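In: no sequence on this one, just coordinates:
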């Protein structure tokens, strides 16, 4: 295996698999997009967080 730089400082690299194309994606927190999520009553219910798959362009939900 070859050592490679994937970021500097506190950028933790994570992996997730795209549910649409099965691509294994590496991302850091700078790649994550988010928007508020509301329940059916209109109450705030946290944030939806995702990255865009570069292969099939679908939105892949990610954890914190």
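Out: Thanks, I have the structure now. Since the structure is predicted, the reported quantities are computational estimates derived from the model, not experimental observations.
In: can we go C-alpha only for contacts and neighbour counts from here?
Out: Noted.
In: the longest strand in this structure is where?
Out: Using DSSP state E, we find that the single longest strand of the chain is strand 44-52.
In: quick check: next helix or strand after that one?
Out: strand 59-61 (DSSP states H and E).
In: any buried residues in the longest strand of the chain, and which?
Out: Applying a neighbour-count criterion of 16 or more other Cα atoms under 10 Å, the buried positions in strand 44-52 are 49, 50, 51, 52.
In: another one to put next to it:
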């Protein structure tokens, strides 16, 4: 099954599709042929500790 991402190409703003390859997932543009590896997003780590957070605005 192919997943489409419409108007997502960084080079030409064309439609891209994701396909499985031997090396993993590849995202390719239908119009210009641009391709890039699709990796799992990394976990975002908060830079401010919970104890140092202060409320913003009125409550």
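Out: Okay, I see it. Nothing here was measured: the structure is a model prediction, and the numbers come from that model.
In: please work out the TM-score for the two chains.
Out: After superposition, the two chains reach a TM-score (TM-score structural alignment, normalised by the length of structure 2) of 0.37; 39 aligned residues with a Cα RMSD of 3.1 Å.
In: would TSV of the buried residues of strand 44-52 of structure 1 with distance to residue 37 of structure 1 be doable?
Out: Formatted as TSV, those follow (distance: Cα to Cα, whole Å):
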residue	distance to residue 37 of structure 1
49	10
50	12
51	16
52	18
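In: what's the helix or strand for the nearest residue to residue 47 of structure 1 once chain neighbours are set aside?
Out: Spatially, and ignoring its direct neighbours in sequence, residue 47 of structure 1 is nearest to residue 36 (4.4 Å; Cα to Cα, 6 or more residues apart in numbering). Assigned by DSSP H and E, residue 36 of structure 1 belongs to strand 33-38.
In: which one of the buried residues of strand 44-52 of structure 1 is nearest residue 26 of structure 1?
Out: Taking Cα to Cα as the measure, residue 26 of structure 1 sits nearest to residue 51 out of the buried residues of strand 44-52 of structure 1, at 9.9 Å.
In: fine by me, thanks again.
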